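# output the structure for:
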Amino acid sequence: MTTILWIKALHIAFMVAWFAGIFYLPRLFVYHAESDSKEVQEQLKIMERRLLFFITPFAILTLVFGLALIFLMGSQWFIHSGWLHIKLVLVAALYVYHGYCFKLLADFKNDKNTRSGKFYRVFNELPVLVLFAVIILAILKPVFW
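Next comes the predicted model:
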């Protein structure tokens, strides 16, 4: 039982670190999209790249410890945890979101961004909504089937 608790603690810790960055990166995109200053844009390019590459290992470790938890809990637990299946779909969407950030980073790096600050403001809110749903599922563990 102690092993599971350590893995759960590490899973949560890396998830929090990942989300700190995934909340801030699109905010940098907002500033970048709305800036007319080349100097500011160049500084934001550096900040965006460093942040995305800094948080990517946290995303990977969140996945590793999450999968370790599923493995340790066993296949029967997994089969009967409908809430977890929904959580995993939402988490997969977050990894797609994270991957899409690399595409957006490349657009900014190459001065090819065509999206407005408003787009990035909305984009910035999406992981918050997913996080709320994931937390509710993980804590309440509702029975769906």
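# contacts, neighbours, all on C-alpha from now
Fine.
# which SSE is immediately downstream of the lengthiest helix in the chain?
Of all segments of type helix in the chain, defined using DSSP state H, the longest is helix 38-73. Stepping forward along the backbone from helix 38-73, the first helix or strand reached (DSSP states H and E) is helix 75-79.
# list of residues touching that following helix?
70, 84 (Cα atoms under 8 Å, 6 or more residues apart in numbering).
# secondary structure element holding the residue found closest to Pro127 once you drop the neighbours it is linked to in the chain?
If the residues on either side of it in the chain are set aside, Pro127 comes closest to Leu94, at 6.9 Å by Cα to Cα, 6 or more residues apart in numbering. Taking DSSP H and E as the definition, one finds Leu94 inside helix 82-109.
# go on, Phe14?
If you go by DSSP H and E, Phe14 is part of helix 2-34.
# I'd like the structure of this one too, to check against the first:
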Amino acid sequence: MTDWYQWLLALHIVSFIAWMAGLFYLPRLFVYHVEAAKGDDGREQLFQVMERRLLRAIMNPAMIATWIFGLALISIGVVDWSAVWPYTKAVAVIAMSAFHMWCAKQRKAMEAGAYTHAGRHYRMMNEVPTLLLLVIVFSVIVRPF
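Have a look, this model is predicted:
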């Protein structure tokens, strides 16, 4: 079990890091996209390609891998369900998945030319993954609850 645990934990952490990198970068791309000069089709298309590739090639697989390896860790019995930290982590991971889906929805809207928010909104939304990251890391490492 020790060998499996170490491999699953390493793969969980690596996939989580990749997922976080995408969650940090995609909203920043949204800022640049909406603030780009309208009517410049070259820039529009460049941002659309970057956003689509980031989401489909990096973020989606990383999120799926994070969930798979996390659930595999749970299945081998390494979580103490009598403590509070697994529940705070679970809520934060579900919220992060919801944020991921929100980003996917925003990307589709931008691709369709429906700019519903200004750059300032995406700058503020760019802080959501950081807050969730803090909850997850402190829940698992410090276990304050």
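# the helix holding Leu94 of the first structure corresponds to what range in the second structure?
Under TM-score structural alignment, the alignment places helix 82-109 of the first structure onto residues 84-111 of the second structure.
# quick check: buried residues in the matching stretch?
Judged by neighbour count using 16 or more other Cα atoms under 10 Å, the buried positions of stretch 84-111 of the second structure are 85-86, 88-89, 92-93, 96-97, 99-100, 103-104, 106-107, 110-111.
# stretch 46-53 of the second structure now?
The neighbour-count criterion (16+ other Cα under 10 Å) identifies 47-48, 51-52 as the buried residues of stretch 46-53 of the second structure.
# now render these as JSON lines, adding distance to Glu35 of the second structure.
Conversion of the buried residues of stretch 46-53 of the second structure to JSON lines gives the following (distance: Cα to Cα, whole Å):
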{"residue": "Phe47", "distance to Glu35 of the second structure": "11"}
{"residue": "Gln48", "distance to Glu35 of the second structure": "13"}
{"residue": "Glu51", "distance to Glu35 of the second structure": "15"}
{"residue": "Arg52", "distance to Glu35 of the second structure": "18"}
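# can you tell me the mean distance of stretch 40-51 of the first structure from the second structure after alignment?
Average distance, stretch 40-51 of the first structure versus aligned residues of the second structure after superposition (mean Cα distance after the TM-score superposition for the first structure): 0.6 Å.
# need the contact list for His32 of the first structure.
Contact criterion Cα under 8 Å, 6+ apart gives 40-41, 44, 108, 117 as the residues in contact with His32 of the first structure.
# chain center to the helix holding Phe14 of the first structure, what's the gap?
6 Å (Cα atoms, centre = their mean, to the nearest Å).
# list the buried residues of it.
Neighbour counts using 16+ other Cα under 10 Å place 7-8, 10-12, 14-15, 17-19, 21-23, 25-33 of helix 2-34 of the first structure among the buried residues.
# name the residue closest to the centre of the second structure, please.
Central residue of the second structure (Cα atoms, centre = their mean): Leu23, 4.0 Å from the mean position.
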